[in-house]
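1. okay, predicted coordinates and the sequence, questions at the end:
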Amino acid sequence: MTQITLVQGDITDQQVDVVVNAANSSLLGGGGVDGAIHRRGGPEILADCRRLRASHYGKGLPVGRAVATTAGRLPARWVVHTVGPVFREENRRQLSELLASCYRESLRVAVELGARTVAFPAISAGIFGWPLDDAARIALTTAAEEGSDLDEVRFVLFGAESYGTFERVWGELREPGS
């Protein structure tokens, strides 16, 4: 059975097989988690991303999809890049499915790589504006339903608010009748 764990910390410090990057569609780095992963992982990640852009993803990585690169200097083996949706209330239902797809596709790619452990950030819950409670519910539900081929799915949350929200939502999801 897959263990789902929550930690407050820096995703670039995680010693796991796969670190998931909340990437932008260009795959060429950016701010937040994306920028931190590219800075800490070094030029090898960017070089792999450029190769992907030159071959399969000339127009960028579509929202909800996932693709793997080297992890460069990170303590992980691979980085799986996924592009989360920007939150818009009027499209919440469709966008919720795309957010779940980010987690599902990232887990699928990780399993294809032979990974046993995966670390996720809270995809779309930062600058993309996803309400944290809803982002946590989608992330945790999808990981619990789709992560069965892994030993551990870890959520690495930056800051006490994110950690506390994920912890509360995970407790609610595990309560009988919730």
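-> Sure thing, it's come through.
2. rest of the way, CA atoms for contacts and neighbours
-> OK.
3. could you work out the end-to-end span of stretch 119-139 for me?
-> Stretch 119-139 has an end-to-end distance of 12 Å (C-alpha to C-alpha, to the nearest Å).
4. give me the contacts around it.
-> Identification of contacts with stretch 119-139 by C-alpha atoms under 8 Å, 6 or more residues apart in numbering yields 11, 14, 16, 18-22, 32-33, 84-87, 96, 99-100, 102-103, 153-157, 162, 165-166, 169-170, 173.
5. check it against this one:
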Amino acid sequence: MVDIEVVRGDITEENVDAVVTAANESLMGGGGVDGAIHRAAGARLAEAGARLAPCHAGDAKATPAFDLTPPVRHVIHTVGPVWEGGIADESRILASCYRRGLEVADELGARTVAFPAIATGVYGYPPAEAARIAVDTIRSAATSVRLVRLVAFDEDTYALLVSLVDTA
């Protein structure tokens, strides 16, 4: 079973093999965590993403990490669901983001991966439900990844994730 750690901070500063970004379908960068990762990795990340696009909601694709500080070698791009009140299969799609992120990490040989809170920003997914889905999906995934670090940007997300991880 994969170990899960929760930290509060900047995902671009994580000491892991791969970071996951909450991308849009173009994989060319956006706002929030995706924008931060793209700024830190440099312009080549958007160029590489454009060659792989589109990436549909629930899927994940990988690029090199370019200018991110080693040991980060890969950026795994996943597209979360836009919250529509729970009527558009959002929970299944969000779970798929975490599952596919781990599958791609396995394909890359990554043993340590940092995930943000996918879809809780401009996509509007309710943070408490998103946190539960993230933790449950990671815990139940068949993966060779040894460590998943859930990186919370704010204190509220951090507290939600800690409460779920600490109940194990």
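-> That came through fine. Remember, predicted model here, so these are calculated numbers, not experimental data.
6. pull out the buried members of the contacts of stretch 119-139 of the first structure.
-> Buried members of the contacts of stretch 119-139 of the first structure, counted by 16 or more other C-alpha atoms under 10 Å: 11, 14, 16, 18-22, 33, 84-87, 96, 99-100, 102-103, 153-157, 162, 165-166, 169-170.
7. make sure K61 of the second structure is actually in contact with P54.
-> No - look at K61 of the second structure against P54 with C-alpha atoms under 8 Å: they stay out of range, at 9.7 Å.
8. mean offset of the longest helix along the second structure relative to the first structure (after superposition)
-> Counting residues, the longest helix in the second structure under DSSP state H turns out to be helix 90-108. Its match in the first structure and helix 90-108 of the second structure itself, once the structures are fitted together, sit a mean 0.4 Å apart by mean C-alpha distance after the TM-score superposition for the first structure.
9. which SS class is I4 of the second structure?
-> When classified by DSSP: H, G, I helix; E, B strand; the rest coil, I4 of the second structure comes out as strand.
10. for the residue lying closest to it once chain neighbours are set aside, give its distance to A117 of the second structure.
-> Excluding its sequence neighbours, the residue lying closest to I4 of the second structure (C-alpha to C-alpha, 6 or more residues apart in numbering) is V148, at 4.9 Å. From V148 of the second structure across to A117 of the second structure, the span is 12 Å (C-alpha to C-alpha).
11. what's the answer for A105 of the second structure, then?
-> Per C-alpha to C-alpha, A105 of the second structure is found 17 Å from A117 of the second structure.
12. ok, these two, which is more surrounded?
-> Neighbour count, other C-alpha atoms under 10 Å: between A105 of the second structure and A117, A105 has more, with 27 against 23.
13. does that one really touch L147, like I thought?
-> No - counting by C-alpha under 8 Å, L147 is not a contact partner of A105 of the second structure; they are 11.2 Å apart.
14. tell me the residues that contact both of those two, please.
-> With C-alpha under 8 Å, 6+ apart as the test, A105 of the second structure and L147 both reach 111, 113.
15. which part of the first structure lines up with the longest helix of the second structure?
-> Mapped onto the first structure using TM-score structural alignment, helix 90-108 of the second structure spans residues 95-113.
16. can you show me the strands along the first structure?
-> For the first structure, the strands defined by DSSP state E occupy 3-8, 18-23, 66-70, 78-83, 117-120, 152-157.
17. once aligned to the second structure, how far is the second one on average?
-> By that I understand strand 18-23 of the first structure. In the superposition with the second structure, the average deviation recorded for strand 18-23 of the first structure is 0.3 Å (mean C-alpha distance after the TM-score superposition for the first structure).
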